[in-house]
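[1] just the structure for this:
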Amino acid sequence: MIDSIEELERIRLACHKKVTRSSSLSAGAAIIPIPGVDIGSDVAILLRLIPQINEKFGLTPEQIEALDTESKIMVMTAISNVGSKMAGKYITRKLIVNLLQKMGFKIAAKGTSKFVPFIGSAVAGGISYTAMKYMGNKHIEDCYQIALEALEQRNFDAAEPIDVTPTPTDPPPRQD
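    Modelled structure (predicted):
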């Protein structure tokens, strides 16, 4: 479980670096002028990347299941509040393909651009890089918000209650 905002920021930065590397791999696969190779590689990259991000933030199904009941409720509530489609879930090929289909216009443009000699491959690589970077960074920000919300709730619950009962040295309330 993440214990501080500083630790959360370090995790966020490390995950952004992973997304950048993965986006570069996706762009490299998109440059290959064989239809379908890029989509297959995007699915494979995301099947590896998303669970790694979930693990870093403590949001794999196994990590959530291992939490005590109160913490589990906090995390599941945070996931619901953020509306994440991939945090706390088993990442399957079907889930990734569905998410890629929602980005269909980018994928269609990427596939079509390959048929334009030379420049088309570069355009496909750029679209692929941008789409992968967007999906990865969006997931990081979702996970960050979930972990931050759970951390803040845990810190709030652990805070000492404030004693508001008057002490004998306190002046009596004014009667106006």
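
[2] contacts, neighbours, all on C-alpha from now
    Fine.

[3] scan the protein for its longest helix.
    Secondary structure of the chain per DSSP state H: the longest helix is helix 119-158.

[4] check contacts around the residue nearest the centre of the chain.
    Nearest to the geometric centre of the chain sits H139, at 2.4 Å (CA atoms, centre = their mean). Contact analysis of H139 by CA atoms under 8 Å, 6 or more residues apart in numbering lists I50, I53, S84, M86, A87.

[5] now do the contacts for D142.
    D142 makes contact with V82, G83, S84, A87 under the criterion CA under 8 Å, 6+ apart.

[6] got a winner among the residues you listed for most neighbours?
    Neighbour counts for the contacts of D142 peak at A87, which has 28 neighbours (criterion: other CA atoms under 10 Å).

[7] and the gap between it and A78?
    For A87, the distance to A78 equals 10 Å [CA to CA, to the nearest Å].

[8] before we move on, what about S121?
    Counting by CA to CA, the gap from S121 to A78 is 41 Å.

[9] those two - which one has more neighbours?
    S121 (24 against 21).

[10] returning to what we had before: among the contacts of H139, which two are most distant?
    The span of the contacts of H139, defined through CA to CA, is set by I53 and S84 at 12.9 Å.

[11] spit out the residues that contact these two alike.
    Overlap of the contact sets of I53 and S84 (by CA under 8 Å, 6+ apart) consists of H139, C143.

[12] could you also give me the structure for this second sequence? I'd like to compare it with the first:
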Amino acid sequence: MPSAIELARGDEKLITAIHRSRRLIGRKALMAAAASAVPLPGIDWAADAALLSRLVPQISAEFGLSVTQVEKLAPHQRERIQKAATTVGALLVGRLVTRELLIKLARHAGVKLTAKQAAKYVPIAGQIVSAALGYAALRALGEQHIKDCVRVSATLSLPPPGPHAPT
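    Have a look, this model is predicted:
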């Protein structure tokens, strides 16, 4: 499977957006790892959901595909984006992140998330494994969303917006 950089096909603006998005993922994944190390059941799931609900719109914004950015476009452009997202199988591009969408996204990382929960019950080593799996799961989900955004942008030849401070 090609990486996000390969999918960008040398487009410097897309590559820059990919790098900014990966920095966001790195910070959020560290937070997910810290939450996963806490030996209380359910804390990591709540933290993962909260982190993903913030991370996905931030990544989308890097590519000009957040809900607010898409809503500002003309109706025919919004329709093109939704069709392109459907065509490439992008689950979260240009959509509001809801509980149902997070559940679908979690199914993609289901094995890692289940192993993370099971590992918590082994003292110390289990918490380290749980933290590592929490980090890996959030990185994998974030990287998949980056690839989806790149595919949609490349399909429509949409240049991502310039650098900004996403919220």
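
[13] TM-score for these two?
    With the length set by TM-score structural alignment, normalised by the length of the second structure, the two chains reach a TM-score of 0.82; 149 aligned residues with a CA RMSD of 1.8 Å.

[14] about what we covered before: aligned partner of the residue nearest to the centre of the first structure in the second structure?
    Using TM-score structural alignment, the equivalent of H139 of the first structure in the second structure is H145.

[15] P117 of the first structure now?
    Aligned by TM-score structural alignment, P117 of the first structure pairs with P123 of the second structure.

[16] how close does its match sit to K72 of the second structure?
    As judged by CA to CA, P123 of the second structure and K72 of the second structure stand 51 Å apart.

[17] over to R27 of the second structure?
    From R27 of the second structure over to K72 of the second structure the distance is 29 Å, taken as CA to CA.

[18] more neighbours: these two, which one.
    Between R27 of the second structure and K72, counted using other CA under 10 Å, the more crowded position is R27 (13 against 10).

[19] in what helix or strand does the more buried one lie?
    helix 12-37 (DSSP states H and E).

[20] before we move on, the earlier item: what's the closest of the contacts of D142 of the first structure to E62 of the first structure?
    Closest approach to E62 of the first structure among these (CA to CA): A87, at 11.7 Å.

[21] which non-adjacent residue is nearest the aligned residue in the second structure for M74 of the first structure?
    Alignment note: M74 of the first structure maps to R80 in the second structure; criterion TM-score structural alignment. Of all residues not flanking R80 of the second structure in the chain, L156 sits nearest, at 7.7 Å (CA to CA, 6 or more residues apart in numbering).

[22] my guess is the one you found meets Q82, correct?
    No - contact criterion CA atoms under 8 Å: L156 of the second structure and Q82 do not qualify, at 10.7 Å.

[23] between the two, who's got more neighbours?
    Q82 (17 against 14).

[24] coming back round to it: now the longest helix of the first structure: buried residues?
    The neighbour-count check on helix 119-158 of the first structure (16 or more other CA atoms under 10 Å) flags 120-133, 135-137, 139-151, 153 as buried.

[25] so how far is it from its chain's centroid?
    4 Å (CA atoms, centre = their mean, to the nearest Å).

[26] circling back: so who does the residue nearest to R80 of the second structure touch?
    Contacts for L156 of the second structure were tallied using CA under 8 Å, 6+ apart; they are R80, I81, A84.

[27] show residues contacting the helix or strand where the last one lies.
    Secondary structure assigned from DSSP H and E places A84 of the second structure in helix 75-88. Helix 75-88 of the second structure is contacted from outside by V70, E71, L91, V93, G94, D148, R151, V152, T155, L156, using CA under 8 Å, 6+ apart.

[28] before we move on, what about stretch 114-130 of the second structure?
    A33, S36, A37, V38, P39, P41, A131, L133, G134.

[29] swap in 7 Å and give it another go.
    For stretch 114-130 of the second structure, contacts defined as CA atoms under 7 Å, 6 or more residues apart in numbering pick out S36, A37, P39, L133, G134.
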